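In: Compute the structure for the input listed below.
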Amino acid sequence: MLAILGFGDGRDIGNAFGVVVILVMFITTILLTLVMIVIWRAPLILVMLYFVVFFILEGVYVSAVLTKIPEGGWFPFVISIILAFIVFAWYYGRQKKLNGEAKEKLSLDNLRDLLSSLEIQKVPGLCIFYSKIQDGFTPLLRHHLMSIRSLHEVTIFTTFRYLLVPKVNPCNKIIIKKLGIHGLYGCTIQYGFANSFNLEGDDYVSQVINILKDHIRQNCDGHSPDTVNEEILQLESAKEMGVIRVHGKTRFHISKKNSSLDKLLLEFYEFLHRNCRSALPVNGIPTEQVIDIGMVYNI
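Out: Below is the predicted model:
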């Protein structure tokens, strides 16, 4: 509506629309050529036959509409620049946040030292602690332990790993490992771009517990059957006591050492992040079981 009111002329709107259509066709030809070479591995002669014919044909169209850019054809370029800025600001801010979290992450030895230095109370129940750190522990855990001084008797640190495949085999979707500290386990949920996963309800929790039981039974070397059974009973008891899901909310403080462009991108990212929808309902995570932990990073 704003574009129609702004141009006030069907001719300029037609020029803008024509530039978009021709450029989309031109870009599609280039991308499809790459798909034919990289993905389909088509014979080079067929690829060149397709590319040369359509590149010349659409190149003529593109050269014809370039003269229309000053007469309304500039509008789609402005929209593209705005959208590109939004996407880049989101990516840049997210990477800054992930890098800051990775620098402050805890190692297994750090966690052992922290648990031994603090008087941590063990709370009955099962805690699923969501984290973005693949190797190590999120610094939110340190913040949680130093603030609350408690930890559930069974805590499963859960991370998500995106794979460049359409779908992940169900048997490889959930990977469980013991972390070397009693009651602490790691869980990695792998998914592809065509996968849909739901983390809601007892089905997901039961699936994780069953996989964890199998992992304990298969890696019981050096442990007596009584010890293995005791650990399995602890899992079942913790599940019966109730499930809590801990989710971190991180913000960052923009330091003065950043350049003006960095400050602009990071402040815009913070604006987007404050107004975006939470990923919890989308992933099927029941919000009534979620405890949010907030933390601020200096960037």
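
In: rest of the way, CA atoms for contacts and neighbours
Out: OK.

In: Which stretches in this structure count as helices?
Out: According to DSSP state H, the chain carries its helices in the segments 2-7, 10-38, 44-65, 75-103, 108-117, 139-148, 201-218, 225-241, 260-275, 279-282.

In: Okay, buried residues for the third one please.
Out: For helix 44-65, the neighbour count (16 or more other Cα atoms under 10 Å) marks Val47, Phe51, Phe54, Phe55, Glu58, Tyr61, Val62, Val65 as buried.

In: was I right about Lys173 contacting Cys187?
Out: No - using Cα atoms under 8 Å, Lys173 makes no contact with Cys187, being 10.2 Å away.

In: For the two, indicate the residue with more neighbours.
Out: Shown here are Lys173 and Cys187; by other Cα atoms under 10 Å, Cys187 has more neighbours (22 against 16).

In: Could I get the contacting residues of the more buried one?
Out: Ile156, Phe157, Thr158, Thr159, Ile174, Ile175, Ile176, Lys177 (Cα atoms under 8 Å, 6 or more residues apart in numbering).

In: go on, Gly73?
Out: Asp12, Asn15, Ala16, Phe17, Gly18, Val19, Leu66.

In: now with 10 Å?
Out: If you count contacts by Cα atoms under 10 Å, 6 or more residues apart in numbering, Gly73 has them with Asp12, Ile13, Gly14, Asn15, Ala16, Phe17, Gly18, Val19, Val20, Val65, Leu66, Thr67.

In: Which one of the residues you listed is nearest to Tyr92?
Out: Nearest to Tyr92 out of the contacts of Gly73 is Val20 (Cα to Cα; 27.4 Å).

In: Count the neighbours of the closest one for me.
Out: For Val20, the count of nearby residues is 19 (other Cα under 10 Å).

In: Now do the contacts for it.
Out: Contacts of Val20 by Cα under 10 Å, 6+ apart are Gly14, Phe26, Val62, Val65, Gly73, Trp74, Phe75, Pro76, Phe77.

In: surely the fourth one meets Gly18?
Out: When you say that, I think you mean Val65. Yes - using Cα atoms under 10 Å, Val65 is in contact with Gly18, at 7.3 Å.

In: Proceed likewise with the subsequent sequence, for comparison:
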Amino acid sequence: MGHFGARPIRFAWYGLVLPCLILNYAGQTAVVVDAALGQEPNPFFALCPAALQLPLVALATVATIIASQAIISGAFSMTRQAIQLGLCPRLNIAQTSATGYGQIYIGFVNWTLMALTLGLTLGFRSSDNLAAAFGIAVSLTMLLTSILMFLTMREIWKWNLAASLLTAGLFVVVDMSFVSANLMKVLEGGWFPLVVAAVIFFLMMTWHQGRDLLVKKLERDTLPLATFIAQVGAKTRVPGTAVYMTSRLDVVPVPLLHNLKHNKVLHDRIVLLRVVTASTPRVAPDLRIDVEHVGSNFHTMTVRYGFMEQPDVPEALDQCRQRGLIFNMMETSFFVGRVKIVAERRSRFAAFQAHLFEIMHRNAMAATEFFRIPPNRVIELGGQVEI
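Out: A predicted model of the protein is given here:
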């Protein structure tokens, strides 16, 4: 869906895949019926003459390779969406096509998938042993999809409760039967997808909670923007534009306070820039940028991107001409904070999670690189925060 959109998938499904599946399953049913009600060990390969079985194996192998590539590409897209939604640390994302936005490569995800695949191959040794793990993964995916469909009906399509329960409930009942049947195979290998899912959820929860706690700690040491502007109106100004990346526009960014504290000056023009990720795949161009002039040559700017879009701050600044802000990149400096995480001895954030968050934060991709800010225009101001 993320790579091709809904329309091509609908055409492919109804025009090719669904008819072929119906014919295939109908053929296998005929083979089973003809072979004394289930005597045939493998009805799929019995559909063709013996001379065509090897080419059929080759075709099935090619289909498996295509399916694995789809899984890899899907993992890349979902990882980028998780990063944009604040559920995953920033990772290095390589755009492999100038025209296809969905064609990306994430090295960390690719190597992780390789390690898990090799581990599964060495641990389970045969596809028969993987059947339990596969059944748990597929049945739970179907159940979660049905639950998400119910939420979509209620929150996006605005269906009433009765219609949503009736429609989604039919799928949930069927999916629950598959899940309950596969739960009998947890000890036979079905535990693996459950463990992987639990680990991924724990990492995402740790990152999300850690980021929230970090932002609260940083905002505790700042003050309202209006108060700050009133206090620094007479401060010495130096030529140029300073852009401060921030998550809130109503308070003063910590790097701005540090810059004033140590350098005793302010730039002639100061822009507080906030990048927001919308809950939609893409944001319309006319809704992307909001600019507000708050006095004393201070400006606030909000740039919105969909969770399928790659932020590009220099491009957004270039689009501000019609909103009264003209940027010369050679006279613009970007100030960002570089925070070192230190775990508190007595903290509501568990010690293990705090250490794990510190590792994730330390190895995350730099915000300037993620937002495509020219590195020669960046000034980093460090600090230490206890969580």
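
In: returning to what we had before: mind putting the contacts of Gly73 of the first structure into TSV with distance to Gln234 of the first structure?
Out: Converted to TSV, the contacts of Gly73 of the first structure look like this (distance: Cα to Cα, whole Å):
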residue	distance to Gln234 of the first structure
Asp12	71
Ile13	68
Gly14	69
Asn15	69
Ala16	66
Phe17	64
Gly18	66
Val19	65
Val20	62
Val65	70
Leu66	70
Thr67	73
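
In: Quick check: Phe252 of the first structure touching His273?
Out: No - if you go by Cα under 10 Å, Phe252 of the first structure and His273 don't touch, sitting 11.3 Å apart.

In: Show me whatever sits in contact with both of these two.
Out: Common neighbours of Phe252 of the first structure and His273, using Cα under 10 Å, 6+ apart, are Gly93, Glu267.

In: What residue in the first structure is paired with Gly324 of the second structure?
Out: In the first structure, Gly324 of the second structure lines up with Leu212, judged by TM-score structural alignment.

In: Now for that match, how many residues are close by?
Out: Neighbour count of Leu212 of the first structure, defined by other Cα under 10 Å: 23.

In: In contact with it, which residues?
Out: 156, 174-178, 185-187, 206, 218, 232, 235.

In: try 8 Å this time
Out: Ile176, Lys177.

In: tell me, which strand in the first structure spans the most residues?
Out: strand 150-162 (DSSP state E).

In: Mean deviation, that one versus the second structure?
Out: Here the mean offset of strand 150-162 of the first structure against the second structure after fitting is 1.9 Å, by mean Cα distance after the TM-score superposition for the first structure.

In: What residues in the second structure pair up with that strand?
Out: Counting by TM-score structural alignment, strand 150-162 of the first structure corresponds to residues 265-277.

In: what distance separates that stretch from the middle of the whole chain?
Out: Remark: stretch 265-277 of the second structure is offset 26 Å from the chain centroid, using Cα atoms, centre = their mean, to the nearest Å.

In: okay, the contacts of Cys187 of the first structure in a markdown table with distance to Asn198 of the first structure next?
Out: What follows is the contacts of Cys187 of the first structure, written out as a markdown table (distance: Cα to Cα, whole Å):
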| residue | distance to Asn198 of the first structure |
| --- | --- |
| Ile156 | 17 |
| Phe157 | 17 |
| Thr158 | 14 |
| Thr159 | 14 |
| Ile174 | 13 |
| Ile175 | 16 |
| Ile176 | 18 |
| Lys177 | 21 |
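
In: Of those, keep whichever come out buried.
Out: Ile156, Phe157, Thr158, Thr159, Ile174, Ile175, Ile176, Lys177.

In: The first one contacts Ile189, correct?
Out: No - between Ile156 of the first structure and Ile189 there is no contact, the gap being 11.9 Å when judged by Cα under 8 Å.

In: Nearest the geometric middle of the second structure, what residue?
Out: Ala82 (1.7 Å; Cα atoms, centre = their mean).

In: what's the angle between the helix or strand harbouring that one and helix 191-219?
Out: Per DSSP states H and E, Ala82 of the second structure falls inside helix 53-84. Angle, helix 53-84 of the second structure to helix 191-219, by axes from the mean of the first three to the mean of the last three Cα atoms, to 10 degrees: 20 degrees.

In: What is the corresponding segment of the first structure for helix 53-84 of the second structure?
Out: Going by TM-score structural alignment, helix 53-84 of the second structure sits over no part of the first structure.

In: Would you check how far apart Ile120 of the first structure and Ile81 of the first structure are?
Out: For Ile120 of the first structure, the distance to Ile81 of the first structure equals 52 Å [Cα to Cα, to the nearest Å].

In: quick one: which of those two has more around it?
Out: Taking other Cα under 10 Å, Ile120 of the first structure and Ile81 do not tie; Ile120 has more neighbours (16 against 11).

In: For the closest residue to His143 of the first structure other than its chain neighbours, list the residues it contacts.
Out: Distances taken as Cα to Cα, 6 or more residues apart in numbering place Met295 nearest to His143 of the first structure, at 7.6 Å, with adjacent residues excluded. By Cα under 8 Å, 6+ apart, the contact list for Met295 of the first structure reads Leu140, His143, Gly248, Lys249, Thr250, Arg251.

In: What lines up with Met295 of the first structure in the second structure?
Out: Correspondence of Met295 of the first structure to the second structure, assessed by TM-score structural alignment: Gly383.

In: follow-up on the earlier one: and which of the contacts of Val20 of the first structure is nearest Gly284 of the first structure?
Out: Pro76 (36.7 Å).

In: quick one: what's aligned to that closest one in the second structure?
Out: Per TM-score structural alignment, Pro76 of the first structure is aligned with Pro193.

In: Same question for Ile22 of the first structure.
Out: Using TM-score structural alignment, the equivalent of Ile22 of the first structure in the second structure is Ser139.

In: can I assume its match is in contact with Ala181?
Out: No - between Ser139 of the second structure and Ala181 there is no contact under Cα under 8 Å: 9.4 Å.

In: ok, Asn76 of the second structure - how many residues close by?
Out: For residue 76 of the second structure the amino acid is Phe, not Asn. The burial count for Phe76 of the second structure: 22, using other Cα under 10 Å.

In: whoops, Ile39 of the first structure was the one
Out: 10.

In: Map it onto the second structure.
Out: Aligned partner of Ile39 of the first structure by TM-score structural alignment: Ile156.
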